[in-house]
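Participant: following is a predicted model, sequence given first.
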Amino acid sequence: MPDYVIVGGGSAGCVLAARLSEDPSVQVTLLEAGPPDTSVLIHCPGGLAVLAKNGQANWAFQTTPQPGLNGRSGYQPRGKVLGGSSSVNAMIYARGHRADYDHWAAEGNAGWGWQDVLPYFKRSEHNERGADAFHGTGGPLNVMDLRSPHRFGPVFVEAGKQAGHAENRDFNGAEQEGVGLYQVTHKNGERFSAAKAYLAPNRQRSNLQVITGAHATRILFEGRRAVGVEYRQGGETKQVQANREVLLSAGALLSPQLLLLSGIGPHAHLREHGIAVVHDLPGVGQNLHDHVDVVQVIDAPHLKDLFGLSGRGIVNMVKAIFEWRNHRRGLLTTNFAEAGGFIKSDPSEPLPDLQLHFVIGKLVDHGRKTVFGHGYSCHVCLLRPRSRGSVQLQSADPLAAPRIDPNFLGDADDVRRLVRGFQAMRHILRQPALAGQGGRELASSAGAQNEQQIEAFIRAYADTIYHPVGSCRMGNGPLDVVDAELRVRGVEGLRVIDASIMPRIVGGNTNAPTIMIAEKAADLVKAAAKSSREADHAKPEPVAA
């Protein structure tokens, strides 16, 4: 029987599996609903474009109709493969602002302030630039500058400087604000997912079992103690017992769903679906929030070295395929969003509240729509939205998708900030460095000039930039789900360890913070096991009659 059963082989689950199995006396089982990460489209960074189109390795969820988005249902892609979303994302390494973590601690989460979590960021990282006060070397996760950066990323950076923003060569260093080129989770010209960083080097361990194609359907309880997991694999229902703890790392959309299916959540919602209540925990699935984002696209048919569908583009791609296969260099080592920045919607803001992702191709509908010709795009997303939504059950069928309602733009402040963000992004794109390239804004956004028109454009086109968090919130309030050690309140032997525990979303991409959360959680789990062993040893021997 394993000591620990981990549900979800994504960014957090891979970290936990590797760290907990470092002790050869501990048995670990990892369950992943998706397949192994064997597809070349995962390992080739540029394969991201094809993954977006074909839906491979992706849960491809949809939200409920969003009133703030004119009643549209948004797209919610999440990784369904070993490595989870780190196997299908844009590979940007960003931690957020140090104030984000101090905010977590100030809300009563001891041990989660910036100085507490920085060592875990550093422990996880091997930064090819070298170690310093903010970065580590020797960790499992390789972080580097792009191996074959496109010439157009620095053009955006120059335009940002012309717009009055400082250049920032390290968004994870002393200061976050500014424009620059992103570092990425690559190694030797390939994507370096959490599965590649943490799981692959340790798969040979005899005390680590990885089961793919295993869709968890409920957590098993004896009274209020979690004792195992039920899952479906190949049409069969199976169970695996846990001697010590069940660790739930299925992500901000699926972790709350599994808790609800298992009888942990608001009693009225559980009874609505005929699920026996194990523990009435009203915050499960609440506090869902995400970085809402909108994209401006520039048509530049003469810039044929940018990604695009044309005769020249096809020739470029054939050459790039051979260059990547033979040398792991060239156009296909891109993460597409090579440049960007963290800026303020108003100079009076204490922190950057907007993030930019500059893409070296025309991005429409999350890259799912085929667009002819060449050009470039720029995202702007709101870093700390006030809007809050929920994850609920659509039915008691464990194979049904959850009901996802991020409540995008539900708060008027979010709308105002994103309007200002769009204006700031457009101001950068109109600077000489980019405007001089001769591109033309697509008609869908070009007609939006005043604030009302920009708001209408945002409501018609905005959507996620893939960072859902918060649905199993950490804290000590009545709607909080886990405590500061990530233990689910009101039950035993069960923790949630993934982005769902974030009390408030960080000001940046969420993959690196999720890996950090799992690094810290692994220490918490180990410390709990050690304390339990010491308590057992301290018990007096029974006295003979």
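Facilitator: Cool, the structure landed.

Participant: every contact and neighbour count from this point should use C-alpha atoms.
Facilitator: Will do.

Participant: start and end of stretch 473-481, how far apart?
Facilitator: 5 Å (C-alpha to C-alpha, to the nearest Å).

Participant: quick one: it to chain centroid distance?
Facilitator: 21 Å (C-alpha atoms, centre = their mean, to the nearest Å).

Participant: buried stuff in that stretch?
Facilitator: Going by neighbour count (16 or more other C-alpha atoms under 10 Å), the buried part of stretch 473-481 is R473, M474, G475, L479, D480, V481.

Participant: use this one as the comparison:
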Amino acid sequence: MAFSRLIILSAFYSAAYAGSWTEPFEYDYIIVGGGTAGCVLANRLSANPSISVALIEAGPTVFNDSRVLSVSPGGPAWNTELDWQYTTTPQVYANNSTLLYHAGRDLGGSSTLNGMVYLRPTADEVDSWSALGNPGLTWDNLLPYFKKSEHLQLPTEPEALLDTSYEASFHGFNGPVKVGWGNDLNTTGYGRALNSSWQSLGFSWNLDPNSGDTAGLGLFPLEKDTVVNIRSDSARSYVLPVISRPNLHAFTNTTALDVNLDGVGAHHGPRKAVVAKGVNVILPSGKKQFLRSKREVILSAGTYRTPGLLERSGVGNPSVLRNMSVTLKVNLPGVGAHLQDQWLLNVIVNPNFTLESLTIGWNARPLTASLTAADVFEDDLDTVAAQLYKDIPSYARILSEASGGAISVQAQEQILRLRADTFFKKGVAIGAMIFQVFGGNHWVTLPLSTGTVHSSSDPSRPNLNPNFMQLPWDIMVMQRLSQIQRKIFASPEVQAALGPSATVEILPGYSNVPANASLAQWTAFYRASLAPVWHAVGSAGMRRRDWGGVVDTKFRVYGVQGLRIADASVIPLELNGNPTSTIYALAEKAAEDILADCEIGKGKPWS
């Protein structure tokens, strides 16, 4: 009976809405989006039985769906009803190609269909967020939240246990999200050949890429329950264990339309404060319903959808809202204006692989490699650094213009200088590689190119423009990464480990991109062959308001009382690692901030 509490809301409304639902549509907290962050918030905020929580999710529950339970990185849920299947606008710097974006459309969000990689950013890049107007937001202050969410599992078989590589002090062992390695971990053969080739190029082994330094070759834990060998997604980790709570109401298959904002300036007299009063939704029956918030609304709809919810509610760039015929309530130009994502190139040297062999290899050898600017540019480092600092003013003008002026040239210059300092003065990783049975892929982890995402006439199809290959810096770094990965796959020991069919590079292929290819030749190939990494962040960034920020360090939306955002959209800049681990940590922090500000009996947080 307890299990039905979470599910019945969807089933009930699907049948019909006849007014027989007697409970009031009023909650202390309303969370919009049951994805990676939303499930964390639902769990933590409802832990106090005196606090009522509504969780709104457009998709269904998938606790027993085999496509979600699978530990395959090949995307069993991709291109199904559990996938939003977004498409980008034509990419003007990449042959006007339109690219597919996978994103989870179910309770658990993209944690139900991603590659299950648990990999954090570097300490220095998190520390740099403070300079964006986030005092106190540092690696040391965020690390406890990483650990709070994590439950690191280790193999029980001695041979597999010997293959693990981690530093225990950086990990949590009692959190909700099970991550780790199973008894199928086996880095012999291909893994050891890779490490030997890697170190022959002068690069190092990284004992633990989750320790705040990602540089080097190392093992990443997988987001899976290694005991039963199933994916450990956000809903399974945070919602399933607490579905019996009577104060937690999950509205699945329910679409949020906008946030109801009260207090827009009157025609006469002083302007009133803008306050979030609740959320307008469409129930599975098709009926429109207003859910009233007694305390706060928290948007957790993700990088692609949160900006649109703000814009349809009247919060955003005046010019964008004007084109949408939406009345401006809060002037916040940074909404949707600083989206960043990574793009990759696949390198295929072994055509003899299947989805099954890919899944086995992914779980047995979860190897990742990251390279710093010094690794990538070697003797050219000083020349390259000087050129980038020289290019910053022109890059800033390009980015400001692309944002429609939402972020000033001056602000963009400061952000770019901060970024360059992390490259050259802090030595953070700027590129990453994955190695698997087919070969691997690589990407620029900290691109400077910046895109946008805004609402469209169809809220489920946002205008998504990552602006891939917008700035020359990203292309130059990518060329060096391509050359390095080519060297690794050309080494005799790696070819021997992959088998006799791995002696010829199929993609890119030397007939397409010769060994001595120029930057122009590589650029032409990238334009025709790139693919998104689906690590988009920053569309409602946590930064200074005059630098295009949307939320402050406590996740509060500037200019609106009772409204917060907690999802990947608040991550202020693209980051190393994979975003999921950071989303979990930020959501844990957001829940703590919300509860600290809104203790029961002390009124609204903004009273």
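Facilitator: Alright, I've got the coordinates. Predicted model only: the values in this text are computed from it and were never measured.

Participant: how close are the two chains, by TM-score?
Facilitator: For these two chains in superposition, a TM-score of 0.86 is obtained (TM-score structural alignment, normalised by the length of the first structure); 496 aligned residues with a C-alpha RMSD of 2.3 Å.

Participant: pipe the buried residues of stretch 473-481 of the first structure into TSV and attach distance to E441 of the first structure and secondary structure per row.
Facilitator: Output for those, formatted as TSV (distance: C-alpha to C-alpha, whole Å; DSSP: H, G, I helix; E, B strand; the rest coil):
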residue	distance to E441 of the first structure	secondary structure
R473	40	coil
M474	43	strand
G475	45	coil
L479	45	coil
D480	44	coil
V481	45	coil
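
Participant: which pair in these spans the largest distance?
Facilitator: The span of those, defined through C-alpha to C-alpha, is set by M474 and L479 at 9.3 Å.

Participant: gap between the counterpart of G109 of the second structure in the first structure and R403 of the first structure?
Facilitator: In the first structure, the residue paired with G109 of the second structure is G84, using TM-score structural alignment. Separation of G84 of the first structure from R403 of the first structure (C-alpha to C-alpha): 20 Å.

Participant: out of those two, which sits in the busier spot?
Facilitator: G84 (30 against 19; other C-alpha atoms under 10 Å).

Participant: distance of E311 of the second structure from G59 of the second structure?
Facilitator: 22 Å.

Participant: correction: K602 of the second structure
Facilitator: 35 Å.

Participant: who's more crowded, these two?
Facilitator: G59 (25 against 9).

Participant: how about the contacts made by the closest residue to that one other than its chain neighbours?
Facilitator: Spatial nearest neighbour of G59 of the second structure, excluding adjacent residues (C-alpha to C-alpha, 6 or more residues apart in numbering): D106 at 4.0 Å. Neighbour list for D106 of the second structure: G34, G35, E57, A58, G59, P60, T61, V62, L82, T112 [criterion: C-alpha atoms under 8 Å, 6 or more residues apart in numbering].

Participant: can I get those in JSON lines with distance to W181 of the second structure and secondary structure?
Facilitator: Shown next, in JSON lines, are the contacts of D106 of the second structure (distance: C-alpha to C-alpha, whole Å; three-state DSSP):
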{"residue": "G34", "distance to W181 of the second structure": "27", "secondary structure": "coil"}
{"residue": "G35", "distance to W181 of the second structure": "24", "secondary structure": "coil"}
{"residue": "E57", "distance to W181 of the second structure": "31", "secondary structure": "coil"}
{"residue": "A58", "distance to W181 of the second structure": "32", "secondary structure": "coil"}
{"residue": "G59", "distance to W181 of the second structure": "30", "secondary structure": "coil"}
{"residue": "P60", "distance to W181 of the second structure": "29", "secondary structure": "coil"}
{"residue": "T61", "distance to W181 of the second structure": "26", "secondary structure": "coil"}
{"residue": "V62", "distance to W181 of the second structure": "24", "secondary structure": "coil"}
{"residue": "L82", "distance to W181 of the second structure": "27", "secondary structure": "coil"}
{"residue": "T112", "distance to W181 of the second structure": "18", "secondary structure": "helix"}
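
Participant: which of the residues you listed has the largest number of neighbours?
Facilitator: G34 (35 neighbours).

Participant: quick check: it touching P60?
Facilitator: No - taking C-alpha atoms under 8 Å as the definition, G34 of the second structure is not a contact partner of P60, at 9.8 Å.

Participant: mutual contacts of these two, please.
Facilitator: By C-alpha under 8 Å, 6+ apart, the residues touching both G34 of the second structure and P60 are D106, L107.

Participant: for the helix or strand hosting H537 of the first structure, packing partners?
Facilitator: Using DSSP states H and E, H537 of the first structure falls within helix 511-538. Here helix 511-538 of the first structure touches helix 11-20, helix 114-124, going by 3 or more C-alpha pairs under 8 Å, 6 or more residues apart in numbering; DSSP states H and E.
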